[in-house]
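Engineer: Just need the structure, nothing else, for what follows:
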Amino acid sequence: MNEIGGENEPLLVNGGKSSDCLNNSQRGTELATKQRKSRVRNFLVLGVIVVIFKGSEQMTEVTLKQFIYAWCKENPDVATGNDSVNVNSSDCTATKTASQRQASTWELYLNLVRSILIYFSVSFAGTLSDYVGRKPFLYLSVAGYALRSGILSIVIYFNLNIAWLYLANVLDGLCGSIYTITLLTYTCAADMTDRSHERVFGLVVMETFSGLGLMSTQYGNGYLIQNLGFFYPMITSLGGILISLILSYLFLFETNDQNRIIEEVKKNITFSKSLTKLPAFKTLLKNYTSFYVRDRTSHERQIFWVCIITFLLTEFCIQSRSDPLTLYQLGAPFCWGPTLLGLYNMTYIGTTMIVACFILKAVQRCVSDPVIACFGLLSALANMMVTALVTSNTLSFIAIGVGFASVLPKPILRGIASSRASSRLQGAVFAGLESSELVCAVVSGPISLSIYSATLDTFKGLIFIILAAVYALAFLFMVYLTYLLKKFSFKKNEPVEDHVTVKT
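Structural biologist: I've put the predicted structure just below:
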């Protein structure tokens, strides 16, 4: 029998019920199609916002690093105390070694202050966004970063002491900075995608949007710095950040509310009070830690723990690579200027964040996501080894090609954690991941810059050898995680059980 509504449902077309059932089915299909189109539109809007913001963020960070270095070089007595440096010397090694050492010290303490404050902001914003939505915290964090860029512009324009940068970093840290923006970006992407392959690919696409933004300003920013100084790039980045804030206010839909409405309507439950009451701090803390404690089964806890450890090791290498590499390329034997630095960064981002997205989509058809992450870690390891041993500009660019898949492990690990978490706790699970990034920022900065500073006169590439060893350790954990996921696999459409209450 071809049943429509059930065993006792009349099949009379003119009787009304079968017709109503067909109409309801058609309306349901149309509603699902409309919702999917709305999600695709919202996803693209979010991608445009990410491109604009990331391009502006990159201008800010690259300009700031080079400004700190230039300030230390032009103020040797202030920067180095008793050291006296001849800033007019043509010897790259003589003029830049002391400035590199002092610039690394400034960056270390500035990043430390900012990271400690961001940790609490990220944890709070992620867990609370599961209740009040993503957009309020997105507004706050983007506005805070705009305030930071504004203060940096003032410091550069009036050539103030760079100690004023502490004020900019404190205000930005209290608002959540780029880590909260990243947290909310990936949480919104997870809200708008299904679990498993689709979510992982959605997160990688968002990573690609981020790469497009970072790449868009790299080369041009180098020319701006070289020809116009530091002020115009910084004020330009401030304008881009404000544009992204306006776009998010006008065109971005609230992804959390949209999903909550769909879920509650299906259950025929009124949820009008769910957004009017704020949860207790104990509830937020429980949601934040639930993935790693006894609220879950032993194998689920094991998967989350191995996932977060692998993520920490990978993020430690990413955080530790950035600052020493810039100083490494500014000093002898390379002595790169802003233009060549911009070209290198643009090539690196384009290769790892954009090309990798297409590679993932093609490889996903025949290889599981964890296996792809293993390959990505090996690619990153090779990149560090080649970078440590380069002796020419050509080899530096070859190292980029070796590490073409190095960006894939992070979004895949995010996708694995997100897919195993409840849809009502996406903000909490991403808050834990972003908080781990903050831990890496606090730990990796002092370690990597201290090692680089201590080995300037012996083997400057030692820090990259050490990072390659850390990548090797992350690879071993990723292999074990792949085994656990295969052992305790669940069906794609199987609902994830909520082990933690989200009552207010």
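
Engineer: going forward, measure contacts and count neighbours with C-alpha atoms only.
Structural biologist: Will do.

Engineer: and whichever helix in the chain runs longest, what other elements does it pack with?
Structural biologist: Longest helix in the chain, counting residues (DSSP state H): helix 17-74. Secondary-structure packing of helix 17-74 (3 or more CA pairs under 8 Å, 6 or more residues apart in numbering; DSSP states H and E): helix 76-80, helix 92-132, helix 135-157, helix 177-191, helix 197-216, helix 218-228, helix 231-251.

Engineer: now the residue nearest to M215 when sequence neighbours are not counted: how far from K410?
Structural biologist: Once flanking residues are discounted, M215 sits nearest to M346: 4.8 Å by CA to CA, 6 or more residues apart in numbering. Counting by CA to CA, to the nearest Å, the gap from M346 to K410 is 20 Å.

Engineer: circling back: just so I know, which of the helices and strands packed on helix 17-74 lies nearest S423?
Structural biologist: S423 lies closest to helix 177-191 among the helices and strands packed on helix 17-74, at 7.5 Å (CA to CA).

Engineer: tilt between the closest one and helix 197-216?
Structural biologist: Put simply, helix 177-191 runs at 150 degrees to helix 197-216, going by axes from the mean of the first three to the mean of the last three CA atoms, to 10 degrees.

Engineer: Check what contacts helix 177-191 and list those residues.
Structural biologist: 43, 46, 50, 118, 121-122, 125-126, 134, 137-138, 141-142, 144-145, 199, 202-203, 206, 255-256, 259, 418, 423, 426-427, 430-431, 434, 438 (CA atoms under 8 Å, 6 or more residues apart in numbering).

Engineer: Buried by neighbour count, from the residues you listed: which ones?
Structural biologist: 43, 46, 50, 118, 121-122, 125-126, 134, 137-138, 141-142, 144-145, 199, 202-203, 206, 255-256, 418, 423, 426-427, 430-431, 434, 438 (16 or more other CA atoms under 10 Å).

Engineer: Next, the second sequence, to be compared with the first:
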Amino acid sequence: MKTISGTENSKRPLKTVINGDDSISGYGTISGGAPAELTSWRRYLIGPLLSVYMFGYMMSYYTITEYTNKTWHDIKFKEANISVNSSSLSVCVANKSSPEFKVESEATSMAAQYMVYYSLSQGIPAVVSNLILGSYTDALGRKFLLGVGISGTTLRLIFSVIIIYFKFDMLYFIGACFIEGCTGQYATFLQVCLAYAGDITKPGKQRTNGMAYIMFMLGSSLTLASFAAGYLIQNYNFYVPLAAAVVLLTIAFFMMLVLLPESFPPEKRKTGKSLREVVGHSFSFFISKDYGSNRWKYQFLLLAHGFCEFSFLGRIGTETIYQMSTPFCWSAEKVGLYGAARTVGMMVFGVWSVKFFQLFLPDVSIAMIGVLSYAGCFTITALANNSAMLYLAAAVSSFGPLESIVIRSVASSLSEPSKQGAIFAAFASVEIIVNLLSNVGTSAIYSVSVKFMRGFVFLVLSSFDGIAFVLLIILLIRWKREERKITMVKI
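Structural biologist: From the prediction side, this is the model:
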């Protein structure tokens, strides 16, 4: 008896993915007839390649955020004819009754507004380009999209170096961000790395471990990026970390071109499809009746992931400005050390705890732990009045990566091998939209609320995690109820 239908072209049904290999048959992707290069050590280079790329990307993100913050402080204090310590990268005033405090608040507000401009110029074109390029990876292969992602970010970095070195107006960053947005932004690169992991693993626990490997390599790069950016800015200049990032991305491009094997060979690709058909595959998971009872699972997974990512993605720029302002007054180096310490915690307790939780918890429940971890972190951050509380918040966030790892793994395991690119293109497109809305929203909220409660924006972010948690509870209850019905029918 057919219990759960897959697509109309499926030769066998898709089953549920709650407890890893114990409850999934799904679609396998690697067989005994796989090309020799895909069974060699070179396939694991996808992890180091992601690390090098994200190291350069995030180092540039921290640098431009801190450069914008520093530049606006210099402008506002000069306009107010107030002298400041020019050797400091962070102008911080603790006395709320002083004129310096008012100027510092205005400068922080303007820096937050400029982060909105950068996000809009990058995010709007990325929404369209990411969906199109991400969908075409199932027709053109994975390496094509990896090359596009690296090239776009490298161009933005080159223009950013020129802008900072020659001290051009900061509005020129908008053009640089727009160029990168047209190539899909960071999400394009991340989604194709996840699709690559989906190509070389089997559904279930192996797929989850593959996603964990990708997230571990991602986290490793973030650890080093925040520390390196802080050190280079503090001891050299703002354009130095950007120039270093350009060199690293050039190395990454040639690593991808020469050493990394293609995980999706021509014989597996769906060619001859129109743009409408290719892009339509990414949305079909959530709207097509062909996916039967799996359609609502895709919907809940995507919604929960979107709300959680809203809180996580939007915090970085605002959090950096928050830490460099009253009452913390952190330098660029301290910001970098904090980011490194937090990411190490996420790698040790978040990524590597997946296998432990899989021993006794359903996949959806593991994702819920990650959501609660982020919610607790943002609540503590909002109420923090000293550095110790910020580090406590970082510790609480350690299990956050569980959400992203598990939800992506479940969605990937529900999908056919020929649609791995399409499913990750759908998730990446939502992440791009969420990243845009979150960066604009958090920067705008912080700009307005900084004068009455600096941490208010983090309470807002925590509420989005609360929504994601509720969605996952509904998903878990409904999914288990469906499984019980299927078991009864079989009996």
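
Engineer: And stretch 322-332 of structure 2, end to end?
Structural biologist: 12 Å.

Engineer: Next: stretch 166-180 of structure 2.
Structural biologist: End to end - CA to CA - stretch 166-180 of structure 2 spans 21 Å.

Engineer: what does it correspond to over in structure 1?
Structural biologist: Mapped onto structure 1 using TM-score structural alignment, stretch 166-180 of structure 2 covers residues 158-172.

Engineer: which parts of that stretch are buried?
Structural biologist: I162, L165, Y166, L167, A168, N169, V170, L171, D172.

Engineer: give the contact list for the alignment partner in structure 2 of A399 of structure 1.
Structural biologist: Superposed on structure 2 with TM-score structural alignment, A399 of structure 1 falls opposite A393. With contact set as CA under 8 Å, 6+ apart, A393 of structure 2 has these partners: G376, C377, F378, I380, T381.

Engineer: again, but for L377 of structure 1
Structural biologist: Taking CA under 8 Å, 6+ apart, one finds T314, A405, S406, P409, Y471, A472, A474, F475 in contact with L377 of structure 1.

Engineer: Quick check: helices, which of these are part of them?
Structural biologist: Judged by DSSP H, the subset of those located in helices is T314, P409, Y471, A472, A474, F475.

Engineer: those helices in the stretch 351-500 of structure 1, which residues are they?
Structural biologist: Along the stretch 351-500 of structure 1, the segments classed as helices by DSSP state H, counting those that start in this stretch run 356-363, 369-389, 393-402, 409-419, 426-454, 462-487.

Engineer: Check the mean deviation of the first one from structure 2.
Structural biologist: In this case it means helix 356-363 of structure 1. With mean CA distance after the TM-score superposition for structure 1, helix 356-363 of structure 1 departs from structure 2 by a mean of 1.5 Å once superposed.

Engineer: do the same with the third one
Structural biologist: On the superposed models, the aligned residues of structure 2 are on average 1.1 Å from helix 393-402 of structure 1, with distances taken as mean CA distance after the TM-score superposition for structure 1.

Engineer: Could you tell me how far that helix lies from the centre of the chain?
Structural biologist: Distance of helix 393-402 of structure 1 from the chain centroid (CA atoms, centre = their mean, to the nearest Å) equals 24 Å.

Engineer: Next, the buried residues of that helix.
Structural biologist: S396, F397, A399, I400, G401, V402.

Engineer: From those, pick the one nearest Q329 of structure 1.
Structural biologist: Closest to Q329 of structure 1, out of all of these and judged by CA to CA, is S396, at 9.4 Å.

Engineer: Now do the contacts for the closest one.
Structural biologist: Counting by CA under 8 Å, 6+ apart, S396 of structure 1 has contacts V386, T387, V390.

Engineer: what's around the equivalent of the first one over in structure 2, how many residues?
Structural biologist: Read that as V386 of structure 1. Structural alignment (TM-score structural alignment) places V386 of structure 1 against I380 in structure 2. If you count neighbours by other CA atoms under 10 Å, I380 of structure 2 ends up with 21.

Engineer: how about K486 of structure 1, what does it touch?
Structural biologist: So K486 of structure 1 contacts nothing (CA under 8 Å, 6+ apart).

Engineer: Give me the aligned partner of it over in structure 2.
Structural biologist: K486 of structure 1 maps onto K480 in structure 2, by TM-score structural alignment.

Engineer: how much space between its match and S365 of structure 2?
Structural biologist: From K480 of structure 2 to S365 of structure 2 the distance is 12 Å (CA to CA).

Engineer: I'd guessed Y62 of structure 2 sits against A228; true?
Structural biologist: No. If you go by CA atoms under 8 Å, Y62 of structure 2 and A228 don't touch, sitting 9.9 Å apart.

Engineer: out of those two, which sits in the busier spot?
Structural biologist: Per other CA under 10 Å, whichever of Y62 of structure 2 and A228 has more neighbours is Y62, with 24 against 20.

Engineer: how close does the more buried one get to P241 of structure 2?
Structural biologist: From Y62 of structure 2 across to P241 of structure 2, the span is 10 Å (CA to CA).

Engineer: what is in contact with those two at once?
Structural biologist: Residues touching both Y62 of structure 2 and P241 by CA under 8 Å, 6+ apart: A229.

Engineer: just to revisit the earlier point, ok, which of the helices and strands packed on helix 17-74 of structure 1 comes nearest Y480 of structure 1?
Structural biologist: Y480 of structure 1 sits nearest to helix 197-216 of all the helices and strands packed on helix 17-74 of structure 1, at 19.3 Å, using CA to CA.
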